[in-house]
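A.B. asks: sequence and predicted model, in that order:
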Amino acid sequence: MVSGGLSPVPEHVAIIMDGNGRWAKERGLPRTMGHTKGVDAVRQVVRAAGGCGVRYLTLFAFSSENWSRPAAEVSDLMGLLRRFIRRDLAELHKANVRIRVIGDRENLRGDVLPLLLEAEETTRLNEGLTLIIAFNYGARDEIARAMRRLAQEAASGRLDPALITPDLIAENLDTAGIPDPDLIIRTSGEERLSNFLLWQAAYSEFVFLPDYWPDFTAETFAEALKLYSGRERRFGGLSPVKTAVAG
């Protein structure tokens, strides 16, 4: 959406899936159980997004900072990712979902990167919901990688630095070709971006929910969209009503 006024169904929703560990702790369960239950929530939100007209859904699956977590937890998370792709890829492909992965792909070990590439390649011609998985992703790292590419182009004489614009920077980000998120949802009551889509979130609307991610359902998603629908997006300008009065 590029003009002011009340917001219809967002074209692009991004979600910071937070609270798996706290969900498990409150129930006396190991953290891995929270992550496992969180995968069920992923399945629900993917179906809900595709069914209500959302065109792009970005999920913050694993940040570049998450490698600092205990090795056993990281291993569990990698195992969940593998199982999700192996179990759900056929269903997502059948549902016409296109998968795209953003994040730093260098130094990924084992079969994780091949699995992500397989998911992208298998679904690349699909025309339904685009599911964007932010994996080994950090927004500052993304911007730094884009700046290095532009700096190399300028140093080689292939790019005039005076021609570097916000649009050109956006074209060099991981999300090139994807519209900026209209709505960013974060669960678990936290109210921060945590190095997620910092460039792309310039004019995003935010909905912060108290629910832990494993408790997120299609109904929770609908609630967030309802809150979004009441927002007036002006993109730095005045609302149509105010403009008419001022004129």
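C.D. replies: Here it is on my side, so go on.

A.B. asks: going by C-alpha atoms from here, please, whenever you check contacts or count neighbours.
C.D. replies: Noted.

A.B. asks: contacts only, for the most centrally placed residue in the chain.
C.D. replies: Ranked by distance to the mean C-alpha position of the chain (CA atoms, centre = their mean), the top residue is T58 at 2.6 Å. Contacts for T58 (CA atoms under 8 Å, 6 or more residues apart in numbering) come out as H12, V13, A14, I15, L131, I132, I133, A134.

A.B. asks: mind doing that once more with 7 Å?
C.D. replies: T58 is in contact with V13, A14, I15, L131, I132, I133, A134, counting by CA atoms under 7 Å, 6 or more residues apart in numbering.

A.B. asks: let's bring in a second model and compare:
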Amino acid sequence: MLKIPKHLAIIMDGNGRWAQEKGLPRIAGHYEGTKRAEEIVYACQDLGIKFLTLYTFSTENWKRPAEEVKALFELFENYLGKKITELKERNIKLRFIGRKDRIPKTTLKIMEEAEEQTKDCSSFTVILAVDYGGRDEIIRAVNKILSSGIKSVTEEEFSKFLDLAGIPDPDLLIRTAGEERISNFLLWHIAYTEFYFSPVYWPDFTKEELLKALEDFSYRKRKFGAVL
């Protein structure tokens, strides 16, 4: 029987390499990867997953060529702007985590509109990590605590200052393109998350590949430090 995680996180890797191997510009891979993200979002909703967090743009991605970064945000704006109504019709809530101070104003405006338009949706929550880094999230949380004057916190209290406050930790994290590292993603939240590494580039990561990951997850025994 297929075990469905309540919260799935995905590092969508391999867009650029997919394009380069086909003799295409890197942005073509990102465009194809965006279409794949839509397919996986809807597949996750149909499977009954309640939360899906996608690593969309990391704090380290600013190191990429300026032309590629600009094209990425333009693609993000155009695609997201067209999908807000569809997400709302499907009762999908959209949330964003990460820094907001470096994102282009036009992109930020669309992000805020998407959150506002879907805030009352309750079937499924999609969380896009944009200008996000796990270490940066923890540092921002610490600074919030210091600013509040709080002298000591428990793990539970600390979690309330994080970007994913109120969201359960991921049960499963998938990374595509054959890479087997975390890359500064959800460092606090994945303490007991199961990992699945797929050799498939993200643009080729279909619903069938997702089901392979879920089948593998279904055989895992999660002990959380205890003895079963």
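C.D. replies: Sure, I can see it. These figures come from a predicted structure and were not determined experimentally.

A.B. asks: now do the same for the residue nearest to the centre of the first structure: its match in the second structure.
C.D. replies: Under the alignment by TM-score structural alignment, T58 of the first structure pairs with T53 in the second structure.

A.B. asks: could you do G79 of the first structure as well?
C.D. replies: Aligned counterpart of G79 of the first structure in the second structure: E74 (TM-score structural alignment).

A.B. asks: strands along the first structure, start to end?
C.D. replies: Per DSSP state E, the first structure has strands spanning 5-6, 12-16, 56-63, 98-102, 130-137, 183-186, 205-208, 232-233. These are given in chain order.

A.B. asks: could you redo these as TSV and give each row distance to T217 of the first structure?
C.D. replies: Putting the strands of the first structure into TSV (distance: least, CA to CA, whole Å) gives the following:
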stretch	distance to T217 of the first structure
strand 5-6	25
strand 12-16	13
strand 56-63	15
strand 98-102	21
strand 130-137	17
strand 183-186	13
strand 205-208	15
strand 232-233	26
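
A.B. asks: what's the match for E89 of the second structure in the first structure?
C.D. replies: E89 of the second structure maps onto K94 in the first structure, by TM-score structural alignment.

A.B. asks: any idea how far N126 of the first structure is from that match?
C.D. replies: 9 Å (CA to CA, to the nearest Å).

A.B. asks: now do A71 of the first structure
C.D. replies: Distance of A71 of the first structure to N126 of the first structure, computed by CA to CA: 36 Å.

A.B. asks: same drill for these two, tell me which one is more crowded.
C.D. replies: Higher neighbour count among A71 of the first structure and N126: N126, with 16 against 10, using other CA atoms under 10 Å.

A.B. asks: what's the match for the more buried one in the second structure?
C.D. replies: Match for N126 of the first structure (TM-score structural alignment): C121.

A.B. asks: what's near enough to touch that match?
C.D. replies: Neighbour list for C121 of the second structure: K88, N91, I92, K93 [criterion: CA under 7 Å, 6+ apart].

A.B. asks: still contacting in the first structure, which of these?
C.D. replies: Of these, the ones still in contact in the first structure (both residues aligned by TM-score structural alignment, their matches' CA atoms under 7 Å) are N91, I92, K93.

A.B. asks: dump those to CSV, plus distance to F185 of the second structure and neighbour count.
C.D. replies: Shown next, in CSV, are these (distance: CA to CA, whole Å; neighbours: other CA atoms under 10 Å):
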residue, distance to F185 of the second structure, neighbour count
N91, 27, 18
I92, 23, 23
K93, 21, 23
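
A.B. asks: mind giving me the packing neighbours of the longest helix that the first structure contains?
C.D. replies: As assigned by DSSP state H, the longest helix anywhere in the first structure is helix 71-94. For helix 71-94 of the first structure, the elements it packs on are helix 112-123, judged by 3 or more CA pairs under 7 Å, 6 or more residues apart in numbering; DSSP states H and E.

A.B. asks: give the contact list for the closest residue to A19 of the second structure other than its chain neighbours.
C.D. replies: Nearest non-adjacent residue to A19 of the second structure, counting by CA to CA, 6 or more residues apart in numbering: G29, 4.7 Å away. Residues in contact with G29 of the second structure (CA under 7 Å, 6+ apart) are N15, G16, W18, A19, P203.
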